[in-house]
Each structure stands twice: as C-alpha cells, then as structure tokens.
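**Student:** give me a model of this one.
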Amino acid sequence: MHTPTRLTDRKRSAILAAAAEQFRAHGYEAASVDNIAALAGVSKRTVYNHFPSKEELFGETVMQMFQASAGLLELPYARERGLGEQLSELLAQKLRTLADPDFLALARVAIGEAIHAPERALPVLCRLGEREEGVVSWIRAAQADGRLKPGDPLFAANLLQGQIKTFAFWPQIAMGAPPLPPEQHKPLIEAAVAMFLSYFATAKD
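**Tutor:** You can find the predicted model right below:
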C-alpha cells in the first residue's frame, strides 16, 4: 500500500484546519472551497484530490473534531484507585473539552446540519457512533473487574456524560449561553459521579 509523503500529510492537515475555521465562521452552506484552499495555502484541485466533495470534507472535519475531543478522555482504568476518583478525572477532562470555544462552534454547525440536512449529517453520526471513546472503555473495564453492574457500557456512559452536557454543552449550543463557570465544575462533577455510582456501583467504593 502506498504511504503518503509527509508533504501530503501536511497539506491534508492544513486543509482540515482551514475547513474547520471556515465552517465555524460561516456554516456549511456559506463556507467556500475556494476560501478553504486559499487559507490552507493549496490549490482547489488539491483540496478535491484529498476530499472529492465539500460534503466529504465537512464530514471528515467533524469527525476529526469529535475524535480529537474523545482522544482527550483517555484515562486507563486502575483497579487500585477509587471509582469516584477516576470518574471525577474523566469528567473534569470532559468539561475542559466542552469549554473550548472552537469545539463548541463547530459542534453547533454540525448539529445544525443534522437538523436541516440529516442526509448529510447521518453518515457522520453513524461513523461517530462506531468509535468507542475513553469513558465507554473505562466503564467496560470497571464492569469486567466486577465493580460496576453489567450492562451496555455506552448506555451507562451516555447517562453519566448527559448530566454534564445538560449544564456545559446544550445551553451553549442551543441558546448561546456562556461556558459553565469554573467554580461550578467541582459541584457538578461530584453530583454526577455520586448519582452514577449510587446506581451502577456493585459495592460501596
């Protein structure tokens, strides 16, 4: 299999960075491939060599954003540490990601497209659903160790993170609310972890 040259990799990264900036600033419809190419310092033909269509470029840009945020949530499960301590670290990482204005801006565009053009967004959402992020992996490991109840780890992860997103994601996406103040992070994390463990933990941790 042909291995891309370093120059090719750099061009692809530059295109994705430029696309993210343009989609954040202008939305999908108004973002121009010409402007993306100019911002990336490449020709329009080079953009299409990497991404056959604007739609595919948008999909890959959104994938990169969510994968980068999920990649920050990589805390290996440790049986010698308390569940609450580990979950608190994971949720603190999650809150830092959700406070990133660039992440929120592109997430707002992606969610808007899911509402207005579901045929464009659905393939991306399906690809995102196939990726197992750090919280799911951590819960799966804790279940295998017998410290959390058995069941669908994705369901459990969504319940846990949903409590955080209620205060630090959806108000910012849907209503333009400011980021959750840092002084509110700790009590939110403590409440979310306590509620989660009260149901899912197999014994007092």
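**Student:** switch to C-alpha atoms for all contacts and neighbour counts from now on
**Tutor:** Fine.
**Student:** wait, P179 sits on Q172?
**Tutor:** Yes: between P179 and Q172 there is a contact at 6.7 Å, judged by CA atoms under 8 Å.
**Student:** ok, those two, which is more surrounded?
**Tutor:** Q172 (21 against 17; other CA atoms under 10 Å).
**Student:** quick one: the residue lying closest to that one once chain neighbours are set aside from A168, how far?
**Tutor:** Computed as CA to CA, 6 or more residues apart in numbering, the closest residue to Q172 that is not its neighbour in sequence is P178, at 6.2 Å. For P178, the distance to A168 equals 9 Å [CA to CA, to the nearest Å].
**Student:** okay, the two: which has more neighbours?
**Tutor:** A168 (24 against 13).
**Student:** and the gap between the more buried one and A18?
**Tutor:** If you go by CA to CA, the gap between A168 and A18 works out to 26 Å.
**Student:** residue nearest the centroid of this protein?
**Tutor:** Note on the chain: the residue nearest the mean C-alpha position is F66, at 3.1 Å, using CA atoms, centre = their mean.
**Student:** now K54, nearest residue through space, not along the chain?
**Tutor:** Using CA to CA, 6+ apart, the closest residue to K54 is V33 (6.9 Å).
**Student:** OK, contacts around that neighbour?
**Tutor:** K44, V47, K54 (CA atoms under 8 Å, 6 or more residues apart in numbering).
**Student:** I'd like the structure of this one too, to check against the first:
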Amino acid sequence: MDRIAAAAGVSKRTVYNHFPGKEALFARILEQLWESSVGGVALTYRADQPLAPQLKQLLLQKLLLLGDPNFIDLARVAMAEIIHAPERAREIVGRMDEKEGGLVRWIRAAIADGRLQGVDEDFAGQQLQGLVKSFALWPQIMMGQAPLAEAERERVAESAVAMFLGHYGRGD
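**Tutor:** Here you go, the predicted structure:
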C-alpha cells in the first residue's frame, strides 16, 4: 500500500478513500494489468486456407502476448495469488484462459472441418500452449529472462506447428 501511494503521489489514506480495502485495490490493479496486456486480433479458422500458416499466425500472436511485460506482470501476480489465495487465483487463471481461448476455438473449428484427427480440443490446446509457454513464459517468470526475440518466436512457432500438425493433422 505504501508503494502504491508513493507511486500515485498521494497518502495511503487517499488510496483507501478510493478503494474499500486491499481486496478491491488488488482487483483494480489486476484489471489494469489485464487491460494493458497485448490483446491482439482474434484470428478465426479459415477452411479455405492451409492449417500450418493459420496456426503459426495464432502462435506468433500468442508469443507476442507472452512477451508483453504487462502480461508477464499479470502472470507473476497470478502465481503469487495461487499460493496466498487459491480461490482468487482460480478467477485470475480463468481470465487468462479466456484471453488464450482463441487457440481452442481454432482447434475446435479445424476438428469440425475434419482437418484434425484424434483430438480432444482442450487437451490439444493445453498441449500446444505448453509447447509455447515452455519457451516464452516460464523462463521469463521463473528466471527473469528477456522476452523472446523475433527469430526465436518464429522458431518456437514453427516447431510447435510442425509437432502439433505432425501428430493431429490429416496431411493438409
């Protein structure tokens, strides 16, 4: 609270006058972080296009989100909340999942179009996100590494697409 008041250039009492308590202030901080993180344009599945470039574009968009400092801050806050307040953490993680939901919607549409096989959409979505996050989220959160450079993002996206479509694709 002291750091927030100092950053705002007001007294701690003034901060409390605008928020009924730490919970409300924390919720507003999370909302602010959420709004300022990279949103990107939701890419929709295109039946008339090859799968690989579509999926690569989705993953590159995700990699940009994961490299956004505001998103990294939000993820760190969520991690701390998981430890201190599991019930509030579920809400945070749920909102992060909503932001990541475009990937599962794309997978669901590709399944409906018959272009992916043997796929549980939620499992496959989590699997694909794991391929990306192991390079572009966890090292940044846990070890303070810099976000991936453009060439690294390309490499991660291309590799994840090849692995995913190699397993689930129908020879697009």
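**Student:** A78 of the first structure: neighbouring residues, count only.
**Tutor:** Neighbour tally, A78 of the first structure, other CA under 10 Å: 13.
**Student:** so which residues of the first structure form helices?
**Tutor:** Secondary structure of the first structure (DSSP state H): helices at 6-30, 33-40, 44-50, 54-71, 83-98, 101-116, 118-130, 134-144, 153-168, 170-175, 185-200.
**Student:** of all these, which lies closest to Y77 of the first structure?
**Tutor:** helix 134-144 (5.4 Å; CA to CA).
**Student:** now the contacts of V33 of the first structure as TSV including distance to N158 of the first structure and neighbour count?
**Tutor:** Converted to TSV, the contacts of V33 of the first structure look like this (distance: CA to CA, whole Å; neighbours: other CA atoms under 10 Å):
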residue	distance to N158 of the first structure	neighbour count
K44	40	15
V47	36	23
K54	31	17
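**Student:** pick the one among the residues you listed closest to E29 of the first structure.
**Tutor:** K54 (9.7 Å).
**Student:** need the counterpart of that closest one in the second structure.
**Tutor:** Structural alignment (TM-score structural alignment) places K54 of the first structure against K22 in the second structure.
**Student:** and if you look at W170 of the first structure?
**Tutor:** In the second structure, W170 of the first structure lands on W138 (TM-score structural alignment).
**Student:** A5 of the second structure and E100 of the second structure, how far apart?
**Tutor:** 33 Å.
**Student:** quick revisit: okay, now the closest residue to the residue nearest to the centre of the first structure other than its chain neighbours: neighbour count?
**Tutor:** If the residues on either side of it in the chain are set aside, F66 of the first structure comes closest to L128, at 7.7 Å by CA to CA, 6+ apart. The burial count assigned to L128 of the first structure is 16, neighbours taken as other CA under 10 Å.
**Student:** same question, D2 of the second structure
**Tutor:** Using other CA under 10 Å: D2 of the second structure sits among 12 other residues.
**Student:** now the aligned partner of P182 of the first structure in the second structure: how far from L63 of the second structure?
**Tutor:** Alignment note (TM-score structural alignment): P182 of the first structure maps to E150 of the second structure. From E150 of the second structure over to L63 of the second structure the distance is 9 Å, taken as CA to CA.
**Student:** which one's more surrounded, the two?
**Tutor:** Between E150 of the second structure and L63, L63 has the larger neighbour count (other CA under 10 Å), namely 26 against 12.
**Student:** quick check: that one touching S134?
**Tutor:** No: look at L63 of the second structure against S134 with CA under 8 Å: they stay out of range, at 11.1 Å.
**Student:** measure the counterpart of L106 of the first structure in the second structure to E150 of the second structure for me?
**Tutor:** When the second structure is aligned by TM-score structural alignment, the residue opposite L106 of the first structure is L74. L74 of the second structure is 22 Å from E150 of the second structure, where distance means CA to CA.
**Student:** do the same with V77 of the second structure
**Tutor:** Noted for V77 of the second structure: a distance of 26 Å to E150 of the second structure, by CA to CA.
**Student:** how many neighbouring residues does A24 of the second structure have?
**Tutor:** Residues near A24 of the second structure, counting by other CA under 10 Å: 13.
**Student:** next one: K186 of the first structure
**Tutor:** Going by other CA under 10 Å, the residues that sit close to K186 of the first structure add up to 13.
**Student:** same question for A99 of the first structure.
**Tutor:** 18.
**Student:** need the counterpart of A156 of the first structure in the second structure.
**Tutor:** So, by TM-score structural alignment, A156 of the first structure is matched to A124.
**Student:** ok, back up a step: so which of the contacts of V33 of the first structure is the closest to L73 of the first structure?
**Tutor:** Using CA to CA, the contacts of V33 of the first structure come closest to L73 of the first structure at K54, 29.5 Å.
**Student:** distance of the nearest residue to A177 of the first structure once chain neighbours are set aside relative to R108 of the first structure?
**Tutor:** Excluding the flanking residues, the one nearest A177 of the first structure by CA to CA, 6+ apart is P171, at 5.5 Å. From P171 of the first structure across to R108 of the first structure, the span is 11 Å (CA to CA).
**Student:** many thanks, I have nothing further to ask.
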